[in-house]
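*Asks:* sequence first, then the predicted structure:
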Amino acid sequence: MTETTSALRLPTYYLSHGGGPWPWMPSAAPAYAVLDASLKALRRELDERPRAVLVVTAHWETENFTFSAAERPGMIYDYYGFPAETYEITYPAPGLPSLAERAAGLLRDGGMAANVDEERGFDHGTFSLMQAIYPEAEMPIVQMSIRKDYDPALHVAAGKLLAPLRGEGVLVVGSGLSFHNLRAMGPQGRDASRAFDGWLQRALLSEVGEARADTLLEWEKAPAARQVHPREDHLMPLHVAVGAASQDKAHLSYHQDDFFGAITASSFRFSDAPLSVS
């Protein structure tokens, strides 16, 4: 990949990816209508068509940051209790080994350990989002793992090192969920999700650059932080996206206060260009 001018620099995103293989489940359509519309709007609103997408996925944890380098990634059905047919779905988008090597090289050049994995398939944190955004499955995709230690500073630092990809036609997407407590996905999670989401919006929308990153490093001090994220696996992709965003402003690209009937959830776009909430 060759570097393009900064005028063509793509946004970064932190996207709430929903649950399981929802785009393949007609019965889930009403519950996911708002999220689905926001993801379709994302594609329309991109200033330039990406050459590839780098998905930082909450569903892949490794000792060191690792990038998927399979040319034709398989499927990882990392969900439970869904209809039998959802364990046979495919999302046949190509991988892009050259991007995996480029991304790993950027981290290594910055003094950070990084690996590539030539076997890793797509997990649902990737294929569910991409099915909604790119249903034709032609966009090349590389996945990036999060670290098992959940160190927020390292995830922000990794994002900073990956920022040059934005000028090379690569869309950087942090795939997680702004509320991720599966035992409280209902009325019992209402108040905690709203409190945390309010803090998250203030932290992301009112600050930029180092100030915003520093606030995220202290995320455990947020209201209801550990009620919303008992484990921070679904939050760490945000830290990578924020690191890659640098001084770009955040915009709310998805917001819902009745997800699963009660939960507040949001997604964010980081770009100098404004974006209306869908």
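*Replies:* Perfect, I can see it now.
*Asks:* alpha carbons only for contacts and neighbour counts from here, please
*Replies:* Fine.
*Asks:* helices of the stretch 1-150 of the chain, start to end?
*Replies:* Along the stretch 1-150 of the chain, counting by DSSP state H, counting those that start in this stretch, helices occupy 33-45, 97-109, 124-133.
*Asks:* Ala52 is nearest to which of the ones you listed?
*Replies:* The closest approach between Ala52 and any of the helices of the stretch 1-150 of the chain, judged by Cα to Cα, belongs to helix 97-109 at 8.3 Å.
*Asks:* tell me which residues in that closest one are buried?
*Replies:* Of the residues in helix 97-109, those with enough neighbours to count as buried (16 or more other Cα atoms under 10 Å) are 97, 99-101, 103-107.
*Asks:* ok so, going back, so which of the helices of the stretch 1-150 of the chain comes closest to Pro152?
*Replies:* Closest to Pro152 of the helices of the stretch 1-150 of the chain is helix 97-109 (Cα to Cα; 15.7 Å).
*Asks:* helices or strands next to the closest one in the packing?
*Replies:* strand 65-68, strand 114-117, strand 141-147, helix 152-162 (3 or more Cα pairs under 8 Å, 6 or more residues apart in numbering; DSSP states H and E).
*Asks:* please identify the deepest-packed of the ones you listed.
*Replies:* Each of these was scored by mean neighbour count; the highest is strand 141-147, a mean of 28, by mean count of other Cα atoms under 10 Å.
*Asks:* and that strand, what does it pack against?
*Replies:* Counting contacts by 3+ Cα pairs under 8 Å, 6+ apart, strand 141-147 packs against strand 52-62, strand 65-68, helix 97-109.
*Asks:* putting a second one here so we can go through both:
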Amino acid sequence: MALEPSPARNFFAGLGTRLPRPRAILVVSAHHDAAHGGGRATVTASPHPPTIHDFGGFPDELFAMRYPAPGDPALAQRVVDLLAQHGLSVIADPERGLDHGAWVPLSLIYPEADIPVVQLSIASGASPEWHHALGQALAPLRDDGVLIVGSGSITHNLRAYFTTRPAIDAPAPAWVSDFTDWIADRMAAGAVDDILHAIERAPHGRDNHPTPDHILPLFVAMGAGGDPLRAARLHASSTYAVLAMDVYAFGEEAGRL
């Protein structure tokens, strides 16, 4: 998405002008996984987080990219405090930077890299409910001008991609679109429990998420949006057929975007 034209890239490149400008951004990335069995989040606390190139086999141009947004140690401490108040374990990491789950979309949404960014991990050993509770605990940050972003993927089966190597603009097969349509329906119905258990309940859930890591950030964002669930599907497309790129907004403001 950082390099190649696609509907998702075009959407993200225009999203920043639609959003109220935040004072800071908190990104929950599927690629920052504090996989401790009981659930423990890790938050970046560096004042100058480096750009992490946590991938291989891609063009040199991608490895040359940097996203030099400042960090926000005070926001990181606020995250620690909020989660502690809700009995959620979290540690601050003063060294870790921003992985591609954060800097790729942000480089399109806010290309000037002039808004402070803090990144919070998932914990793939913890439950969907734990991640939803994480978001609920962080909801007060929205009133402080913080944009909370869940960065994963609504479908994420890389084996299916590498097996078939579809074209970038190939249409999604039914096993992908059936899943994303089910998510959209459950979002519209406010069916939080169904969405939290989409891998088990949705059509082709495990085909689209052989591992849970890329759907967990969605649950955090949902929780941060408040109760009852208010969701707006801002974008829907597929890249390479099997990688659906749906984007949702949550909260009272979602319907105005």
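*Replies:* Great, that's in hand. Everything numeric here is computed off the predicted structure, so don't read it as measured data.
*Asks:* for the helices and strands packed on helix 97-109 of the first structure, give me TSV that also has distance to Gln188 of the first structure.
*Replies:* Conversion of those to TSV gives the following (distance: least, Cα to Cα, whole Å):
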stretch	distance to Gln188 of the first structure
strand 65-68	35
strand 114-117	39
strand 141-147	28
helix 152-162	28
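*Asks:* the ones you listed: which one's closest to Leu15 of the first structure?
*Replies:* So among those, strand 141-147 is nearest, using Cα to Cα, at 14.4 Å.
*Asks:* against the second structure, where does that closest one fall?
*Replies:* Aligned by TM-score structural alignment, strand 141-147 of the first structure falls on residues 117-123 of the second structure.
*Asks:* what's the counterpart of Leu62 of the second structure in the first structure?
*Replies:* Under the alignment defined by TM-score structural alignment, Leu62 of the second structure is paired with Thr86 of the first structure.
*Asks:* the helices and strands packed on strand 141-147 of the first structure: which one's closest to Ala137 of the first structure?
*Replies:* Closest of those to Ala137 of the first structure is strand 52-62, at 11.6 Å (criterion: Cα to Cα).
*Asks:* of all residues in the second structure, which one is nearest the centre?
*Replies:* With distances taken as Cα atoms, centre = their mean, the second structure has Ser151 as the residue nearest its mean C-alpha position (1.4 Å).
*Asks:* I figured it was touching Val220, is that so?
*Replies:* No: here Ser151 of the second structure lies out of contact with Val220, judged by Cα atoms under 8 Å, at a distance of 9.9 Å.
*Asks:* need the overlap of contacts for the two.
*Replies:* When contacts are counted by Cα atoms under 8 Å, 6 or more residues apart in numbering, Ser151 of the second structure and Val220 are jointly contacted by Val28.
*Asks:* and stretch 97-107 of the first structure, which stretch of the second structure?
*Replies:* Using TM-score structural alignment, the residues of the second structure aligned to stretch 97-107 of the first structure are 73-83.
*Asks:* can you map out the helices along the stretch 151-257 of the second structure?
*Replies:* Taking DSSP H, counting those that start in this stretch as the criterion, the stretch 151-257 of the second structure carries its helices at 158-164, 174-189, 192-196, 198-201, 205-208, 216-224.
*Asks:* redo the ones you listed as a markdown table? Include distance to Leu3 of the second structure and mean neighbour count.
*Replies:* Formatted as a markdown table, those follow (distance: least, Cα to Cα, whole Å; neighbours: other Cα atoms under 10 Å):
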| stretch | distance to Leu3 of the second structure | mean neighbour count |
| --- | --- | --- |
| helix 158-164 | 18 | 12 |
| helix 174-189 | 24 | 18 |
| helix 192-196 | 31 | 18 |
| helix 198-201 | 30 | 17 |
| helix 205-208 | 24 | 20 |
| helix 216-224 | 23 | 27 |
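*Asks:* to Gly145 of the second structure, which of these lies closest?
*Replies:* Counting by Cα to Cα, and looking across all of the helices of the stretch 151-257 of the second structure, nearest comes helix 216-224 at 13.1 Å.
*Asks:* so who does Ala90 of the first structure touch?
*Replies:* For the record, residue 90 of the first structure is Thr, not Ala. Here Thr90 of the first structure is in contact with Met75 (criterion: Cα under 8 Å, 6+ apart).
*Asks:* circling back to that earlier point, how about the residue nearest to the centre of the second structure, what's its match in the first structure?
*Replies:* Using TM-score structural alignment, Ser151 of the second structure pairs with Ser175 in the first structure.
*Asks:* and its match, what does it touch?
*Replies:* 14-17, 55-58, 125-126, 129, 234, 237-238.
*Asks:* change it to 7 Å
*Replies:* When contacts are counted by Cα atoms under 7 Å, 6 or more residues apart in numbering, Ser175 of the first structure touches 14-17, 55-58, 125, 237.
*Asks:* kindly report the same for Ile109 of the second structure.
*Replies:* Residues counted as contacts of Ile109 of the second structure (Cα under 7 Å, 6+ apart) are 12-16.
*Asks:* how much space separates the closest residue to it other than its chain neighbours from Leu106 of the second structure?
*Replies:* Spatial nearest neighbour of Ile109 of the second structure, excluding adjacent residues (Cα to Cα, 6 or more residues apart in numbering): Gly16 at 4.7 Å. Distance, Gly16 of the second structure to Leu106 of the second structure, using Cα to Cα, to the nearest Å: 9 Å.
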